[in-house]
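J.: pasting the sequence and the predicted model now:
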Amino acid sequence: MTPETASAPTAAPETVNPRRWWALGAMVASMLVLGFDMTILNVALPTIAADLGANTGQLQWMADAYILVFAALMLPAGLLGDRFGRRKMLVAGLVIFLAGSVVGMLAGEVGAVIAARTVMGVGAALVMPLAMSVLPSLFPEHERGKAIGIVTAASAAGLPLGPIVGGRLLDSFWWGSVFAINVPMVAIGIAACALLLPETRDPASPRVDLVSTVLTAAGLGLFTYGIIEAPVRGWGDGLVLGTLAAGAVLIAALVLRERRAVRPMLDLPLLGHRPFLLNTLAATLVMFVLSGLMFVLPPYLQTVLGNDAFGTGVRMLPLMGGLIVSAKVSTPLVERLGARSVIAAGLVVLCFAALLGAGTRTGSGYGYTALWLTIAGLGFGFAMMPAMTTALSVLPQDRAGSGSGLLMTVRQVGGALGIALLGSLLAGAYASELVTTGLPAAAAGTAGESVVAAHAVAGRLGDTALAASADAAYVHGMQVVLLVCAGAALVTAALAALLLPGRAGARPAPAEA
């Protein structure tokens, strides 16, 4: 017994040898790219709007297509890897992601950019869960925690780096460079994963339910389409109401099918467990607000305040800086005060930051923006990390895997809906406040599409009053968005404070954390 136990740790490293660290480097590069693409496009949206004439709804789809497909396919993609080979599916995901990046790099119209982002979402859905699932086959137990931490840090680092890298690329090259940067990094990842990773699978995993996958993708897609189109067509429009209703019906059908399945892809009964549900709700709300803010901030910083693309990326750092600092500090605070107190306090801080942001005026300047962005980042970190960790810690041990999959899926859906709903609120408020009196009908219609388009029209006509009106209208739209964020954060803080269990249920589970 003792010799076998002693020899086991040395056998695994010899099987993979030093190549495991090279393989980890390839996965780090791949995860960094996935993190980039959650945020790198946001800083390019004003430039794309100016070059391709995209309206706010089309910009929402550019951002949402990636996140929606990512969320809808992440669970079935993970199951495909379990059944047919994780290395094979991981390489396939990287190839798909690379193909989408090439399409985006060469795109010359709005539809091609949206299609590229959709394809990239398919690839990301394969890469994200499988990059984590191959680590146990690469690393012995005593190195596994370090490897998981490195890969997770790479994914998280892409979020704040995305706007900065995107801004620098846009200042030096064309907007397609935000896609082009993926090509060499993903190509290296493909070669390294194909050559260095061992093949593993789990034939006992649940089968991929094609019907549930289609219901998820179609339901979320239709529901999001209705939200995005509502400001343009009106909330009473037949197409908007029809797509919203169809989306709701498909999602309801998904819930019924998954509840009756013997081995469901989504472990929906977990949502009946109150601590898991409320912590998931808190994490999802934070993702909802964060994604919406990352969408509405760049046009304000770039078009209204007049910064270049790189300057816009740098000026978003207070938000990410606050998030990183509070995420680090939240762990000892949870140990001392309990998760409930920290999560509720984080949501209150987020509410306060949103209320401060709602006081923004066209002449407020960047200093005021940096203040409330920093406070918002602190609120995000204090609420997000304890909520996610605690949601997993309250799960039964045998349902940790399905629970983490459900948590990540719901959180991604929250991000997609944040862009759709908050972007639509912004578009509607902007269009209602914009003054286009005296403009030709065509020019007025173009100016109403986005603040970037309004500035382009104002530049052609030499109309400074239109540019000033567009700035004021956009700031008004941002105020509406931030007031909604404040209300949602306050309601969720009250629910967390009243309904979450106290310190007894707040101990994090080390493996899942």
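T.: Looks like it came in fine.

J.: C-alpha only now, for contacts and for neighbours.
T.: Fine.

J.: residue 474 touches residue 430, doesn't it?
T.: Yes: using C-alpha atoms under 8 Å, residue 474 is in contact with residue 430, at 5.2 Å.

J.: take the one below as the second:
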Amino acid sequence: MINQGNRRWWVLGALAVGILAVGLDMTILNLALPILATDLHATNRDLQWFADAYNLIFAAMLLPAGLLGDRLGRKRLLIIGLLVFGLASVGCAYASSSLELIVGRALLGLGAALLVPLSMSIIPVLFSEEERPRAIGVWMMANALGIPLGPIVGGWLLNNYWWGSVFLINIPLVIIALIAVSILLPESRCEVNQKVDTIGILASSLGLVSLTYGVIEIGEKEWGDITTLSTIIGGILCLVVFILWEKRSQQPLIDPSLFQSSKFTWGSILAAVISFIMFGVLFVTPQYFQAVQGVNALNSGLRLLPLVFGLLIGAPVSDKLQSKLGTRSTMTLGFLILSAGLAFGANTSMNSGYGFASIWVTIVGFGIGLALPAAMDVAMSPLSAERSGVGSALIMSLRQVGGTMGVAILGTILSSSYRNNLELSGIPEDVTEIVQRSVSAGTAVAQKIGSPALLNSVHASFITGMEMMLWVCGGAAVIGLLLTITFIQKKTDSSRIPQHEQNSIGE
């Protein structure tokens, strides 16, 4: 372990600021889409790619970024990542066409892919086993807070400045992180001289791009679309090829012995399950607040503050509980609370007000705050400093895929239930088509034609879909609970991966 005294906490704090910008970028753009459609003459397809270009590149480059950080130096790659993210933010802010903005968003995804795993990979290098849960809690808090804060910050910026400001907000955050990393962070890298696994990088990147693209398209075209299903199957086949190649490769992108550790395997899986749930909740709640409760985008973001509050309370409590009760007990409690909050939310009715929503959203945030840092700690605990970059990238890749699958699968459940429960008798066919697109479209049409019955049907159908979606989320939380009880050990295992690469951070 590199002993830097309190300096390492300043480094972590600065990186947390940079990670906050990554989280903001995942949601802040959504509020600007109507303005972009007008100012850049963007089509619906362009609007979709403004978001998807970021997600696709981010998912595809996580594993290579971790590998390159281990080989070339984590500090060097972090500085490059911050520079790319900052320059891409400026490029997006001043884009004059849809194509320029799409390219800028792709570069933002590349910068984020460098920042997220590499900022996480320094934790096993800088912090001892006793300090690691607290450090992961700080990192996780910054990563999680940016997502719900995006609509709040974005709404305020769009109310006061032009749309490019939602990207320029990244610049001061990047500068703070860049200065701290350059001055305070020591360089670290894997000392093993290993060639870059080109086939592994191509197979994993293509597989993740295809799978992520296909899952995103499912939300628009549903499961019966042949092209979408072919893309998903192609992505899965590429990932199968990647796994088979890694088993026979002399110098693999991912050390197969990582998965010999039940802690790494199950910690990563449980973190992906939590991301599945969290992204699903963040997908449905803004729609509920805006379309059903009738608030604007800024107020919708403000109504997510109880989730942020729950996370803020849960993360430090998780740190303390892990030291007193152990990681498994902490995760078990987190999944129990998460399940209870989701079950509470699944009982939302037409007459439920914001007070009801604020309670279950707070409970869900608290459960996530307890369980997610603990799961990440379990997954990272077997990683030696030499393998922390690629190991952290793999954990984040699984979380990203889990979150993307959450939006796609849960979103499909929501939209299918919404359409199937609509009462559209006597409604013209052209109006019916618009109403079936989304709850927002249905609400707008019902208000335009002055039909209280249609408005009531639209809202009731959406709430039915949201209830079903939250029950599925609750089921996923129960599965996470059972997996935790079954596979997470009570006591810390003393083994490390691989043995000859152990560093001074003992387990």
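T.: Yes, it's here. This one's a predicted model, so the numbers in the text were calculated from it and none came from an experiment.

J.: excluding chain neighbours, what is closest to residue 170 of structure 1?
T.: Distance criterion C-alpha to C-alpha, 6 or more residues apart in numbering; nearest residue to residue 170 of structure 1, sequence neighbours excluded, is residue 309 at 6.2 Å.

J.: so what does that neighbour match up with in structure 2?
T.: Aligned counterpart of residue 309 of structure 1 in structure 2: residue 297 (TM-score structural alignment).

J.: so what's its match up against?
T.: By C-alpha atoms under 8 Å, 6 or more residues apart in numbering, the contact set of residue 297 of structure 2 is 31, 151-152, 155, 286, 290.

J.: most neighbours among these, which one?
T.: Taking other C-alpha atoms under 10 Å as the neighbour criterion, residue 151 ranks highest of the contacts of residue 297 of structure 2 with 28 neighbours.

J.: what's that residue aligned with over in structure 1?
T.: Counting by TM-score structural alignment, residue 151 of structure 2 lines up with residue 163 in structure 1.

J.: which parts of the stretch 1-150 of structure 1 are helices?
T.: 2-16, 19-52, 56-84, 86-106, 110-133, 135-138, 141-172 (DSSP state H, counting those that start in this stretch).

J.: now render the ones you listed as CSV, adding distance to residue 242 of structure 1.
T.: Putting the helices of the stretch 1-150 of structure 1 into CSV (distance: least, C-alpha to C-alpha, whole Å) gives the following:
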stretch, distance to residue 242 of structure 1
helix 2-16, 55
helix 19-52, 28
helix 56-84, 18
helix 86-106, 31
helix 110-133, 23
helix 135-138, 45
helix 141-172, 35
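
J.: nearest to residue 183 of structure 1 among the ones you listed would be which one?
T.: Set against residue 183 of structure 1 and scored by C-alpha to C-alpha, the helices of the stretch 1-150 of structure 1 come closest in helix 86-106, at 6.0 Å.

J.: run through the residues that contact the residue lying closest to residue 176 of structure 2 once chain neighbours are set aside.
T.: Nearest residue to residue 176 of structure 2 in three dimensions, chain neighbours excluded: residue 14, at 6.3 Å (C-alpha to C-alpha, 6+ apart). Contacts of residue 14 of structure 2 were listed using C-alpha under 8 Å, 6+ apart, and they are 176-177, 180-181.

J.: do the same with residue 174 of structure 1
T.: Contact analysis of residue 174 of structure 1 by C-alpha under 8 Å, 6+ apart lists nothing.

J.: that one in helix, strand or coil?
T.: coil (DSSP: H, G, I helix; E, B strand; the rest coil).

J.: so it versus residue 34 of structure 1, what's the distance?
T.: Note on residue 174 of structure 1: its distance to residue 34 of structure 1, by C-alpha to C-alpha, to the nearest Å, is 21 Å.

J.: verify the stated contact: the match of residue 151 of structure 2 with residue 42.
T.: Yes: in this structure, residue 163 of structure 1 is within contact of residue 42 by C-alpha under 8 Å, at 7.1 Å.

J.: which neighbours do these two have in common?
T.: Common neighbours of residue 163 of structure 1 and residue 42 (C-alpha under 8 Å, 6+ apart) do not exist.

J.: which positions in stretch 243-263 of structure 2 come out as buried?
T.: 243, 245-246, 249, 252-256, 258, 261-263 (16 or more other C-alpha atoms under 10 Å).

J.: what's the neighbour count on residue 211 of structure 1?
T.: Neighbours of residue 211 of structure 1 (other C-alpha under 10 Å): 10.

J.: helix, strand or coil for the residue opposite it in structure 2 once aligned?
T.: Under the alignment by TM-score structural alignment, residue 211 of structure 1 pairs with residue 199 in structure 2. Using three-state DSSP as the criterion, the local structure at residue 199 of structure 2 reads helix.
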